[in-house]
Every structure is written in C-alpha cells, then in structure tokens.
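Q: next one to model:
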Amino acid sequence: MISGLRPLLAVVRPYRLHLAGAIGSGVLDQALTVAIAAVGAWVAGAAITGAGVAELRPGLIVLACLVIPRAVLAFVESHIAHDMAFRILVDIRERLYAGFERIAPAHPKGHRSGDLASTVMDDVERLEVFFAHTLSPLCVAVVVPTGSLAALWFIHPVLALVILPIAALVAFVPAWLRKRATVQGRAWRLHLGRLNATAVDGVQGLREIATFGQEERYLTRLGEHGRDLHEAQLAHGSRVGVERAVTDLLIGLGVVGVLAGSAVLVATGTMPVVLYPTAVVLAAAALAPVTKLGDAARELGVVAAAGERIFAVVDAPAMAPEPASPRPLPALPMALDVSFRNVSFRYGPDLPPAVSGITFDLAAGETVALVGHSGAGKSTITNLLLRFWDPESGSVRIAGHDLRDLADHELRELICVVPQEIYLLNRTVAENIALGRPGASQEEIEAAATAALAHDFIVEELPDGYDTVVGEWGARVSGGQRQRIAIARALLRDAPILILDEPVSNVDAESERLLGLAMARVRAGRTTLLVAHRLSTIRTADRLIVLDHGKVAEIGTHAELVAAGGTYARLIRHQLQ
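A: Predicted structure coming up:
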C-alpha cells in the first residue's frame, strides 16, 4: 500500500501552502469543537451541582463566542482541502494524458480502451478521498488527541492513562489488515477496469453484436465481469465492516473506562463532580479524530491501487526518449530528403524482427510507395519515421539529421500523416480540419477542403456545412468523406513530408480519379511516402520499395519491377487475378 501512496505524496509538494492551510484550519476547528464540548460539559456539570446563573454566565458567553468561529473554520478547512484536491486531480489528469502521449502507440495497444478510460476517469476520482479527506485529518488526528489527552492528564492522570492505549489501538486498526486491503483494492480496480472495457466494447460494437445475434452472449460476459466486481467489492466491504466493528468496540471500551474511572475518582473525592462530564467529553474528543481518520484509511487500499494504475502510465518510460539536449534545426527547404540506414527493429525481445537491415533513400520532393504483403513491415517503417519507436540498430534521418537528436515537437512539424483508419473528433468539420493547424482562418480551412475535394459535399450534403458536428469516430459522415476530411487536414498542415496510408481506399472510381489529381498537386515539391496496396495508387509513385518479410526485396519504378519479374511482379499478378 505504501508504494502506491508514495507517488501521491510527491504530487502534493507544489501545494504545501494549501495543505498547511487545511491542516491549520482543521486543527483549530477540532480544537474549538473540543473546547465547545468541554465548556458545555462543565456548564452542565456546574448546573447539576447547583451553580447559579452568575457562575454559569462566563461559560455560556464562551460558548456563544466559540460557535461562529468554529463554523467558519469548518468551512475553511473543507474548502481549502477540496480546492487542493481538485487542483491536484487536474495536474494528475494532465500528467496522465502526457504519459499516454509519450508512450503511444505501444502502451495503448496492450490495453483495452475501456480499461484506459477507467484509469483516466474513475481511478483519478478515487484519489480525491486521499487528498481531501485523509492528509489533513491525519495531522489533526495527531494534534487534537494529544491536546485532549493533555487536558485529561490535567484533570487526572489516571483518565489519560486509560484512554491513551485505546486511542493507539484505534489508530492501529487500519494497519492491522493493511495487506488484505491492498490486495482487495487491486482486485476492485482490476475488475472495474475489465467491466468498463467490456461495456465500451459493447457500445462500440453494438451493430456487430446485433447483426450476428450475439446479444445474449455479450450480456453473459458482461454479467460475469459484474459478478467478479461484486465479489471484489463484497470482500472489501466485509473487511471494512470488521475494522469498523473493532473500532466501535475499542471506542466503547474507552468511553466505559473513562466513565468508570471518573465515577471512582468522584466517589473517592479525588476529582470534583463538576468535572465528570468534562472528562467524558475530552475522552470522546481524543478518540473522534482518530476514528474519522480510520474511516478514510479503510479506503486506502482502493486509493493505493488506483494510484498504482495511474502512475504506471505517468512514470512509464517513453518508447523513444526525447534527447536531453535536442539539436536545433536550421532553416530547412520545403522538400526534405529521408534516409533509412541498416535499420532493424522488433516490437519485443521475444518477437522476431519486424524489419531487418532496411536501407533506402527518399530524395527531396520524391514520392515513394511502400509495397508488400500484410506484415511485410510497411507500418513499422512509418512508425519509425514518426519516431514512435527507435530502431534497435541503424538510423533514420531527415535532411541528414538523426531523428534521435531532434525535439519531438520539431519532428512533428516536419511530418503529416493521413492514416487508413481515420479518427475524427466529436467536433465540427471545421475544427477537425483545423486540427492540422490550430488558428487557421475559415478561408484557409475551406481552401484545404477544396483541394481535397471535400468542400462540395461539406456545403451541399451536411446540414450545417463546416459547422456540422461529425459525431464520435465521424459517425455522421461516410468513410470516403472521413478520408477526404483527413486529407484536407493534412493539406492544411502543409508539412514538408507526407505519409499517406492508402489515401484513396474509401472513395469510388470517379472520386479516386479526381482525388488523384488533387494529391498530385499537393505532392509537388514535397517528400511523400505512400503505403500502397492498390495498383492505381502504386503507379502514381516515382519509385517503389518492395518489402518482403521485413527486408527490402526490390527498389525501382513500376515498369522496371514488372519487367524484373520478382516479388513485385508476383504481387501485381496476384492483385490482377
């Protein structure tokens, strides 16, 4: 549990003043609460013993003077603690997203989107218990009981000695089952993540589930995850119940002990009867903050598990670490050359090489198509050019600069990608296009859309034109329309290097012809890497690089490679058949 909480303590450091304010106001709040209770108990005791109004008046005045400050301090403590907690949660969400960005795309590929969503949302929210309801009460649980015990000692040392071991045992109860709490917290977060992931799968794949009549099977699977989560929560609740029962038992013993001890002291004349109620109130005051802390501490197993899941992403090393001292890029021409030199890479130590000994060049302004069967290494080469990973050996260079020497933001400015699987944000068409260059004017957005042959369908077919919200995953536009919006986004980016993953895969023959003309215009003067499958796309390239099982099999023009009768010629024959 401690390992899961240690990173949480580190993120509090920038908010030390907030924490100090919460602790200070919390201590004063509890101190005034104890004072009010103690003075009230003294007034009651004095009244019972026959004191007159004149004798009670000072105590009543003190009570009246303490009530309002105590209420104000309770508000201040809660406000400061929650303000600190919510600020920290914002910071953690930003760090979490930065972690996803830093390790993408490797880390998300090994996790389900629903599980990641659970980490981003629910796990982060769980930390509010720690920051708002545990840190400040922890200090209050030390300071206030100490003061209450000192007051009890002043009344009579025996009473303090009675309550001291009880307070220590109450504070120890959460630590008693600490290991079990850690295991249960991890199980809870694990099963909740699985349930969320399965639910997201169902929402995203609703059409397929209904089409194949798998509703009952899906609901069965969802129910299994729900039962697993229920069992984990039940185990957690049972442990919390045991801890609460033990705590209540100890508090009962402490109160009974003080009642009995005070009665004996009063009966023997050792303690004035007027102090009897005060002694009982101080005993309760010594135990109350410790009990409140215990209530929060019972949830620390879940909090620690949530922290472990979050910081597993936040602290994960980048797949391609940014250089400590990036080499600044000089002024570069619009078209840049790209070179791969003896590049080898594998996705895991136990996996075979995805590419091996890859060497080729893209001249400035040249369009080169990567050709090969599925799994030949085309996507790996684009990922290495984008520096999602670094090669195990060899180098990838742009304009003679090794990518490992460049700052990430400078590299991103040099390259633009149109992937085969287009993701559109649930925003307007204009906002999705402007993702390529935030701050672009409406005229620039429309010019890019026109060049991508998207303008006409945007203004004629979409209900609100460029202000139409496209829906999640661009659900309100067709596949071909999504493709053209993505191409417009790339055109607006105006980067010197383009990566196009089968850019005409989702358009009809006529649109493909027109889009081919548009792409020919935009490729002019830019270095373009085509990941191509269709012959019509392949033939538009200046040269072809044919990959086979992670190695370069052939390099040449379409005509040269067809005439050579090698790997490329066999791929073409297969496609034509």
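Q: rest of the way, CA atoms for contacts and neighbours
A: Fine.
Q: OK, contacts around the nearest residue in space to residue 84 that is not next to it in sequence?
A: Of all residues beyond its chain neighbours, the one nearest residue 84 is residue 18 (6.0 Å), with distances taken as Cα to Cα, 6 or more residues apart in numbering. Listed by Cα atoms under 8 Å, 6 or more residues apart in numbering, the contact set of residue 18 reads 80-81, 84.
Q: possible to save those as JSON lines with distance to residue 460, secondary structure and neighbour count?
A: Converted to JSON lines, the contacts of residue 18 look like this (distance: Cα to Cα, whole Å; DSSP: H, G, I helix; E, B strand; the rest coil; neighbours: other Cα atoms under 10 Å):
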{"residue": "80", "distance to residue 460": "54", "secondary structure": "helix", "neighbour count": "20"}
{"residue": "81", "distance to residue 460": "54", "secondary structure": "helix", "neighbour count": "26"}
{"residue": "84", "distance to residue 460": "50", "secondary structure": "helix", "neighbour count": "23"}
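Q: that older thread, if I look at the residue nearest to residue 84, how far off is residue 79?
A: For residue 18, the distance to residue 79 equals 10 Å [Cα to Cα, to the nearest Å].
Q: would you do the same for the sequence below? I want to compare the two.
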Amino acid sequence: MKHLAAVYKYFWKYRFRFIAGILLTATSNYFAVMTPEITGYIVGKLQQSLPGAKPTSFRNEYDALVTYFIKWVDTMSFSQLVTICSLTILLLAVLRGLFMFFMRQTIIVMSRHIEFDQKNEVYQHYQRLDTGFYKTHSTGDLMNRMAEDVSRVRMFTGPAIMYLINLLSLISLSVINMFRKDVHLSLIVLAPLPLLALTIYIVNNVIHKKSEKVQASLSNLTTNAQEAYSGIRVIKSFVQENAMMRFFTQNSEEYRKNAVGLAKVEAIYFPSMTLMVGLSTLITILIGGQMALEDPSKVGLIVEFVIYINMLTFPVSAIGSVASMVQRAAASQKRLNEFLQTEPVIKDKNNAVPANLSGDIVFDNVSFTYANTGIKAIENFSLTIKEGQKILIIGKTGSGKSTLAQLLLRFYDPEKGAVTIGGTPVSNFKVRELREQIAYVPQDVFLFSDTVGNNISFGLPQVATKENMQHAARLASVDNEIKGLEKGYETMVGERGVTLSGGQKQRVSIARALIKDSRMLLLDDCLSAVDAKTEHTIIQNLYQYLDKKTAIIITHRIFSHLNFDQVVVMENGRMLEQGTHEQLMSLDGYYAELYRLQVSNEQSGE
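A: All right, here's what the predicted structure looks like:
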C-alpha cells in the first residue's frame, strides 16, 4: 500500500466527489440494513399471531428510524401492517438503488478524472527525462507503464475504493445492529471472520508478487511487438518473420504462464471467501434454530440475522476482489513510481540564467564518457568557434562528432571541462531557451505521423505560414518534390515518414531547422542520403542563409563548395587536425588524403 501513497494527492484534489461518494454509500447501506429489521419485526408479529403464541413486549433495540416506523404501524391490523411493511421494503430497495447510482457517478467518475491526470503526469514526466534515460529504457516498457499500469491504478481509485467503502459501511451498520440484538449470537456468527482476514493477508502477498511478474512480462511483450512493428521493413527484407514470431511467442508464453498463475491463485481466493460466508450462514441457521426451539419469540431475530448474513455475502466475497485490485494497483504504481521518482540528470540549475546565445562557442578541455556503455566519446577536446564562423567537423564513425553536438545542446553534461557560449557555461542556461535558439538537424532523422507542413513547422510555437514553409523547403531543395505529392504540404507522411525516401526525409528535417531562423545552426551528418547534385544545391543555399550565423556542420564527407572558417578532423574523441582547407591540404595528412580520395571518386562517377 505504501506505493499507492503517490495517488492520495488526487483524492484530495477531488475531495468533494470523494466525500460525496462516501456519504452516498453510507446512506445507501443505511437503507439496506433497515430491511432485515422490518422483516424480522413482521415475522415476529406473524409468530405472535399463531395459536398458543405467547405475547411479547416491544423491543427497543431497533434503529431510531425503524423504531419510529414500528410505533406507527404497530397498532394497525395484521393485513395493513404487512401491506405497509412490504411497500416500505420496496421503497427502501428503490432508495438504496438510487443512492448506489449516485455513488457510482461520484466515485467511478472521480477515478476517470484521476486516470486522466495521472496519464498526463506520467507523460509530462517522460518529457522531462534526459536523453540518457531513453538509452536504457525501451519504448514498449514506457508505453505499457503509462497505459496498462495507469489503468490498473484506476481500478484502485475507482471500483476498489467504491467496494471498500461499501464493504466497510455495510459491515459496520450490520454488525452494530447484530450486536444490538444479540451479542452472543453475533460473536458465534462472526467467528469465521478472523480466519477470513488471515486468509486475505496470506494470499494478498502471493497476488502482489505474481502481479509484478505479470506486469513485467507484459512490458517485455509490448516492447517486442512495438519493435517488430517499427522495424517491419527490416524484418521482411531479411525474411525473419518466423524468427520474430518465435521470439514473440516466447515472450507471450512467459506472460501467459504468469497470468495463468495469478488467475489460479485468484480462482482459489474468491471461492474461499464465499465458503467463509456460507459457513457463517450455516452457523446462524444451526444456532438460531436451537434458540428458536427454546424460545419461539426469537424466530424474527433469527430471520433478521440470516438476512444480515446473506446481505454481507457479496461485500465479504468482494474482499478478495478488492484485495486483488489493490495488490495489482500497488504493483503497477510501484512500476510507475520507479519512473516518476527518477529525476532527470539534465535540468535547470537553481540559478539558471536566460539564454542569450551570442558570442564565441568554446569547448574547454572537454571529456565525456557514456554512462550506459562506458565508451569514452570525447577526451581532452578544446575548440574555439568565433561568433558567425562556419565550422566543418569531420571524422570516422565513432570519432565523437555527434557527441560534440549533444554536449552543445546539453543533452549531456561533460564529466570534465566546460562548454561555454559567450563565456557562460551552457549548463547555466535554462535548457528550454538554450535549445530554442539552436536549429538542430540530428543524425537520425525522425518525422511524425503528420502532414509535411506540420513536420516542417514542428519547432515553432505555432504552424508556420505556407510562404515560410516553402521558403525553408526551397533552401533544403525539397520544395518541388513536396509540391509533386498528392496533397502537397498537406500530405500525410506516415509513421516515422515512411512514405518519403531517405533523402526526402533528411531534407524535410533540414527545412524544419531552417524555418526557425536561429542564430546557430547545427547539422549532424544530415546529407548522407542525398545525391551529390542535390547536396551541392543545398550547400549553395546554405551559404547565403548562413550569413552572419554561426554554423557547425558535422559529416564524414568534405563539402568543398562551402568556404569554412575552420575544419576540425576528429579521431577517437580527440582533435587530429585543425585549420582551414588550405592549411590542412598543406599538412598532407588525413584531411588531404580524404579530400583527394573524395575528388577521385566524384571524377570517376562513384
């Protein structure tokens, strides 16, 4: 239950609905427990009317409202009394049903509001978590926690709470009435309840552990399915449908075993609850029958107790269901808390300053190692980029080029050294403002399942005008191809831009960055899927666009069409060479060799 403490704040938020639900439940059950008293009174009157029956005095252990009612009908003829009491019992049933309806309208609706708030809370927290978190957690698991786990928690905030309130109020009112009538008989009838409580305690622990296993295996199953759907083209191209099916079947079988194991425990649990209640009913009839033989005037009392026991059948048997829902919810909330209590490593400092990205960019003896893999990506790297300069960073795959971009955007913080803009460490800026002022095209292009136009204007506070979209698309050399689509800029691109080619997706991603018109442009190997002619056109467009802007272009190719202020060659996280194109050619090192090889390939048409 300690894990569910995280949702108690929602009960306070919706306290008026919650309190109203409690009052409505108590009122509904108050009308319910009046029925056995009136029935017992009628049976008692019937027993007195039999030949040879001894007259009995009116008992004063009835509820106050029932006492008032009995005093009113006690002087009536027997036929009138039966008619009035029958109509009263019918009226009480109608009133109870009406209040139960309003009870569900308060508590169940409250649980839906809580589900809505909790899903928003989880999603919002996901947005706050840093890039490192997403490298160690699968998308399927994240989705399962926000969907399946939150739904199970709703079963606690709704049905479980409603049944629990109903259970407590009905048992309390019934037990009070039972002890008011006959303490000795009440103790005998309720004797199985301690055994019931012990059974619930033992089985609940088992259910809790099995529920955790079920949710964990469901996350694995969801992750498996999500990856298969996302990578379906790779699966089909390598003809691995059967292999993926075997993998899915294995995860599905694990989930089935855990779910069946939990169902078996619950299958034993619920009938045992009914058995305990049935045992109480048998005890009531057995002991009550003996009492009635000794004192016939107690027939009405015995009937009343039997009705109480039968009335308690559903609430008591629901203890198992409530306990199961609570345990499942606790297991799910524990999984949610693991993420909700995870603080992002990258966040605004208490003294964070507004970002005003002007001035030189400086990497001062920076070193960085990826925590999840232990790979040292950057080591003792220093570089100064003057404001307005155009920088080309090249190197082999894994040389640390993309890591520099992520450090500048503060996806990570360096473990040593500092990255500054205008003399201020980027860690001192507000993260949101820092990233808003940098136009970034990542290496891994991602388009949303939306229109081309909305994908281009994604980084803006509102959808851009068509003129601005077209201008950015022309700079990215993709405007004509977009116009050639069936609906132009209103064309849906499909999941992850699946309806576009690799080159088109890259250029749409470039247009998304250019439309921001930021003072800093960061391109991370974003022309790898573009042919040489289109690449030349884009570079020429960028030459005009980048006037007075700071630009860092990361690639494994040399852009000979653009005059860079600095060219940085990286290898194994270190700076191998640095200078202008002419200076590096005169060094006749790695850059010169790469340039000659590239020119040779271009001339040969490769």
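Q: mind checking the TM-score on these two?
A: Put the two chains on top of each other and the TM-score (TM-score structural alignment, normalised by the length of structure 1) is 0.92; 572 aligned residues with a Cα RMSD of 2.5 Å.
Q: if we go to structure 2, which of the contacts of residue 18 of structure 1 are intact?
A: For those, the contacts that persist in structure 2 are 80-81, 84, with contact defined as both residues aligned by TM-score structural alignment, their matches' Cα atoms under 8 Å.
Q: residue 266 of structure 1: which of these is nearest?
A: residue 81 (42.4 Å; Cα to Cα).
Q: if we ignore the residues flanking it in sequence, what's nearest the closest one?
A: With Cα to Cα, 6+ apart as the criterion, residue 81 of structure 1 has its nearest non-adjacent residue at 4.9 Å, and that residue is residue 132.
Q: and the one you found, what's its match in structure 2?
A: Per TM-score structural alignment, the equivalent position to residue 132 of structure 1 in structure 2 is residue 158.
Q: relative to residue 25 of structure 1, which of the contacts of residue 18 of structure 1 is nearest.
A: For the contacts of residue 18 of structure 1, the residue nearest residue 25 of structure 1 by Cα to Cα is residue 80; the value is 8.9 Å.
Q: now the helices: where do they sit in the stretch 101-250 of structure 1?
A: Shown for the stretch 101-250 of structure 1, the helices assigned by DSSP state H, counting those that start in this stretch span residues 106-109, 113-118, 124-126, 128-133, 135-155, 157-176, 178-204, 206-211, 215-267.
Q: and the first one, what's buried?
A: For helix 106-109 of structure 1, a neighbour-count test (16 or more other Cα atoms under 10 Å) marks residue 107 as buried.
Q: off-centre distance for it?
A: Centroid separation for helix 106-109 of structure 1 versus its chain: 14 Å, with Cα atoms, centre = their mean, to the nearest Å.
Q: can you give me the strands in the stretch 301-450 of structure 1?
A: 338-345, 355-362, 367-371, 393-398, 401-402, 415-418 (DSSP state E, counting those that start in this stretch).
Q: please identify the deepest-packed of those strands.
A: Highest mean neighbour count of these: strand 367-371, a mean of 27 (counted as mean count of other Cα atoms under 10 Å).
Q: just tell me what residue 84 of structure 1 corresponds to in structure 2.
A: Checking TM-score structural alignment: residue 84 of structure 1 goes with residue 110.
Q: what of residue 559 of structure 1?
A: Aligned by TM-score structural alignment, residue 559 of structure 1 pairs with residue 582 of structure 2.
Q: also residue 391 of structure 1?
A: With TM-score structural alignment as the criterion, residue 391 of structure 1 lines up with residue 414 in structure 2.
Q: which residue packs closest to its match, ignoring adjacent ones?
A: residue 368 (5.0 Å).
Q: next up, the contacts around that neighbour.
A: By Cα under 8 Å, 6+ apart, residue 368 of structure 2 lies in contact with 376-379, 413-416.
Q: and it? What does it align with in structure 1?
A: Matched by TM-score structural alignment, residue 368 of structure 2 corresponds to residue 345 in structure 1.
Q: same check on residue 318 of structure 2?
A: Structural alignment places residue 318 of structure 2 opposite residue 292 in structure 1 (criterion: TM-score structural alignment).
Q: do the same with residue 243 of structure 2
A: Aligned counterpart of residue 243 of structure 2 in structure 1: residue 217 (TM-score structural alignment).
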